[in-house]
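Engineer: Just to be clear, the model below is a prediction. Sequence and coordinates:
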Amino acid sequence: MRDEDKGREGEEIAAGFLKRNGYKILERNYRCRLGEIDIIAERGGEIYFVEVKYRTHPIHGTPLESITPQKISRLIKLAAHFLCERRLERACHFSVVGITKDGGRISIDFVQDAFDSTSVNN
């Protein structure tokens, strides 16, 4: 399976997980000049910027281990851009959905508040 197809599959799994847990998907694959946010969701009037990490074999490490300080910094900037562009002033969260598919078994790790906007120097 190509990386692009794996990414789509992972995002489908993550979106389904979020919906089942009461999140409304506002946008998928939000893109701007700064990069891309996998999923933007809402629950309880608050916005969740969700990074999806998908692994097909645990030998490559856990999906959550692949979130680097550079990735965090980029996501924070992307979120600020999205909020400014949409003129939204709401509480926001940075979440990670880690998906591991080993054979036919899928496991999902969800960290609702994985980091905040003070996690790195912007």
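Structural biologist: Arrived safely, thanks for sending.

Engineer: from here on, contacts and neighbour counts on C-alpha atoms
Structural biologist: Will do.

Engineer: Identify the residues contacting A91.
Structural biologist: Contacts for A91 were tallied using Cα atoms under 8 Å, 6 or more residues apart in numbering; they are 45-47.

Engineer: shouldn't Y23 be in contact with R43?
Structural biologist: Yes. Assessed by Cα atoms under 8 Å, Y23 is found in contact with R43 at 5.0 Å.

Engineer: And here is the other one:
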Amino acid sequence: MKGAAAEDRAARYLEAQGRELLARNYRIPGGEIDLVSREGACLVFTEVRHRSHSRYGSAAESVTPRKLALMQRAALEYLSRELGRDDLPCRLEVLTIDGDVNSGTLQLLPLS
């Protein structure tokens, strides 16, 4: 349930920034995109990471190269399967929450 609360906060934040939320928890075998949104003509694929405590590192530090590769694969699958093409303007990003899920520091990190 902790992950769902972080995704809820992230979705509210992105919508407040003017984004249109298109999908949540888009899954393919071996990968998932937490949030898919549209910002103007660009599709944005967002991984949400939350860490209550820093003893195991920050939320940003929890994003591994393997996770990024799986995220990219899921994003390409979304474009192909849901929109019928893979040449649309898009980008990947990570939204991190460090501390309490409702009041902790939120940071948006562009990846591509």
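Structural biologist: Cool, the structure landed. These numbers were taken from a predicted model, which means no experiment stands behind them.

Engineer: follow-up on the earlier one: please report which of the contacts of A91 of structure 1 has the highest neighbour count.
Structural biologist: I47 (23 neighbours; other Cα atoms under 10 Å).

Engineer: And for that one, nearest residue in space, chain neighbours not counted?
Structural biologist: Take I47 of structure 1 and drop its neighbours on the chain: the residue closest to it by Cα to Cα, 6 or more residues apart in numbering is C92, 4.6 Å away.

Engineer: returning to what we had before: so Y23 and R43 of structure 1 - more neighbours on which side?
Structural biologist: Using other Cα under 10 Å as the criterion, Y23 of structure 1 and R43 rank with Y23 on top: 19 against 14.

Engineer: For structure 2, which segments are assigned as helices?
Structural biologist: All helices of structure 2, identified by DSSP state H, fall at 2-16, 65-83.

Engineer: Just put these in a markdown table and tack on distance to Y26 of structure 2.
Structural biologist: Below are these laid out as a markdown table (distance: least, Cα to Cα, whole Å):
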| stretch | distance to Y26 of structure 2 |
| --- | --- |
| helix 2-16 | 13 |
| helix 65-83 | 8 |
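
Engineer: out of the ones you listed, which comes closest to L95 of structure 2?
Structural biologist: With Cα to Cα as the measure, helix 2-16 is the member of the helices of structure 2 nearest L95 of structure 2 (7.1 Å).

Engineer: picking that back up, structure 2: which residue goes with the residue nearest to I47 of structure 1?
Structural biologist: Aligned counterpart of C92 of structure 1 in structure 2: C90 (TM-score structural alignment).
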